[in-house]
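[1] Quick one, structure for this:
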Amino acid sequence: MSYDHILLPSGVAATPAAADAYLTAQQGQPASEVAAQIAAEVNRRNAEMSEQDSFLSVAPIDALGGALHVPSPYDAIGHVRALLFELATPRDYAIYDPQLSWLIDPAGRVPVTVTHGGAGEFPYLTESLVHQWIPRLSEPGPYLIVEREPEVYVQTFREDENSYILEYRDGSPDKHFGANLTDPARVADLIWDWTNGDRSRLNTLSWDKIDL
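    Just a heads-up that it's a prediction; the model follows:
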């Protein structure tokens, strides 16, 4: 079995359903210049690997219109995702994950290191993504960490359906605080505020000092 990532231009779809409709419309279309460039680079890098280390399930890959389907073995998901962010983001391309119904569009992104407990690392955060992710955090890794630099981060852990722990750290153990919340939309709003450097709503919470 393969795990699929699909690249499509930023802004052509706002939902998974719209992404699927866009992909259907690309069938039979000649490859766009950008999609062809990305396909060529993915193929080149895969060709440099030994056969047993190939990160593509099917090679070479070809673009259809503005879309590029990238199938990989399950044990190469992290490598492929990182490669696609490297190649796609500077070209204003989004990554669609049909298995998780995630549309990761770089529009409006803030470059931070995001660790999603169930899916690994991502190089940026958007308002759409944080609102998509927070309500769906689940075992075995029901947490999200957004890090601006070492020891400067905000994070949340979902204890159960209606309970989130929200923490932030400003560089040292004496600047590590936490609060308990019940509304996932509010948690997402606060994480997005922190990511943008807006402390106005964060400052309205009653924070407890966290001793680690």
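
[2] from here on, contacts and neighbour counts on C-alpha atoms
    Will do.

[3] can you map out the strands along this structure?
    3-9, 63-64, 67-72, 93-97, 102-104, 113-116, 120-122, 143-149, 152-160, 163-170, 176-181, 208-209 (DSSP state E).

[4] Including distance to residue 46 and mean neighbour count, could those strands go into JSON lines?
    Output for these, formatted as JSON lines (distance: least, Cα to Cα, whole Å; neighbours: other Cα atoms under 10 Å):
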{"stretch": "strand 3-9", "distance to residue 46": "15", "mean neighbour count": "21"}
{"stretch": "strand 63-64", "distance to residue 46": "16", "mean neighbour count": "22"}
{"stretch": "strand 67-72", "distance to residue 46": "11", "mean neighbour count": "24"}
{"stretch": "strand 93-97", "distance to residue 46": "19", "mean neighbour count": "23"}
{"stretch": "strand 102-104", "distance to residue 46": "23", "mean neighbour count": "21"}
{"stretch": "strand 113-116", "distance to residue 46": "26", "mean neighbour count": "18"}
{"stretch": "strand 120-122", "distance to residue 46": "21", "mean neighbour count": "16"}
{"stretch": "strand 143-149", "distance to residue 46": "31", "mean neighbour count": "20"}
{"stretch": "strand 152-160", "distance to residue 46": "35", "mean neighbour count": "20"}
{"stretch": "strand 163-170", "distance to residue 46": "40", "mean neighbour count": "19"}
{"stretch": "strand 176-181", "distance to residue 46": "43", "mean neighbour count": "18"}
{"stretch": "strand 208-209", "distance to residue 46": "48", "mean neighbour count": "12"}
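
[5] how about this one, so we can line them up?
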Amino acid sequence: MNENEPTVTTQHGTTGLPDHWMAFLGDALRTSDDFVIVGDGRDHHYIQARNTDGVYNLEYRDGSPQLHFCTEVSNQLVIADAIQQWLAGERGFVTEHAWERLTEWD
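    Model (predicted):
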């Protein structure tokens, strides 16, 4: 993998982008505390999801700590759509949810 290529990290390690996000997420987020982090090769730019007992925390960060947000979603289809949009540089998924800015790193 090249440094500037998107990567996917789960509790099992790091890999390239999957061909089918729903199948991948179904496996990667199967149990509580499972996670997926997708980075685009730039520092502090990522989107991630974590299974918290069947509810999913979805976060994205677009650089600085002031651009780090979190929301809760109820299904993996929403996560797959958000990841694909984020990787394409689109942010339509942002308007579809109520986001909370994370301030722990300010």
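
[6] TM value for the aligned chains?
    Once superposed, the chains reach a TM-score of 0.81 (TM-score structural alignment, normalised by the length of structure 2), with 100 aligned residues with a Cα RMSD of 2.1 Å.

[7] Distance to residue 199 of structure 1 for the strands of structure 1 - can I get that in TSV?
    Shown next, in TSV, are the strands of structure 1 (distance: least, Cα to Cα, whole Å):
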stretch	distance to residue 199 of structure 1
strand 3-9	33
strand 63-64	43
strand 67-72	39
strand 93-97	29
strand 102-104	26
strand 113-116	19
strand 120-122	23
strand 143-149	15
strand 152-160	12
strand 163-170	11
strand 176-181	14
strand 208-209	16
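
[8] Out of the ones you listed, which is closest to residue 132 of structure 1?
    strand 102-104 (8.1 Å; Cα to Cα).

[9] Need the residue closest to the centroid of structure 1.
    residue 122 (4.7 Å; Cα atoms, centre = their mean).

[10] For that residue, give me its contacts.
    Contact analysis of residue 122 of structure 1 by Cα atoms under 8 Å, 6 or more residues apart in numbering lists 82, 113, 114, 115, 116.

[11] one step back: residue 78 of structure 1: which of the strands of structure 1 is closest?
    Here strand 120-122 is closest among the strands of structure 1 (Cα to Cα), at 7.3 Å.

[12] mind checking how far the closest one is from the chain centre?
    Using Cα atoms, centre = their mean, to the nearest Å, the mean C-alpha position of strand 120-122 of structure 1 is found 6 Å from that of the whole chain.

[13] again with stretch 96-106 of structure 2
    14 Å.

[14] re the thing from before, please identify which of the strands of structure 1 is closest to residue 135 of structure 1.
    Checking these against residue 135 of structure 1 by Cα to Cα gives strand 152-160 as the closest, at 8.9 Å.

[15] What span of structure 2 is the closest one aligned with?
    Using TM-score structural alignment, strand 152-160 of structure 1 corresponds to residues 45-53 of structure 2.

[16] residue in structure 1 matching residue 95 of structure 2?
    Under TM-score structural alignment, residue 95 of structure 2 pairs with residue 203 in structure 1.

[17] residues near that match, how many?
    9 (other Cα atoms under 10 Å).

[18] again, but for residue 29 of structure 2
    21.

[19] which one in structure 1 is aligned with residue 9 of structure 2?
    Residue 9 of structure 2 maps onto residue 115 in structure 1, by TM-score structural alignment.
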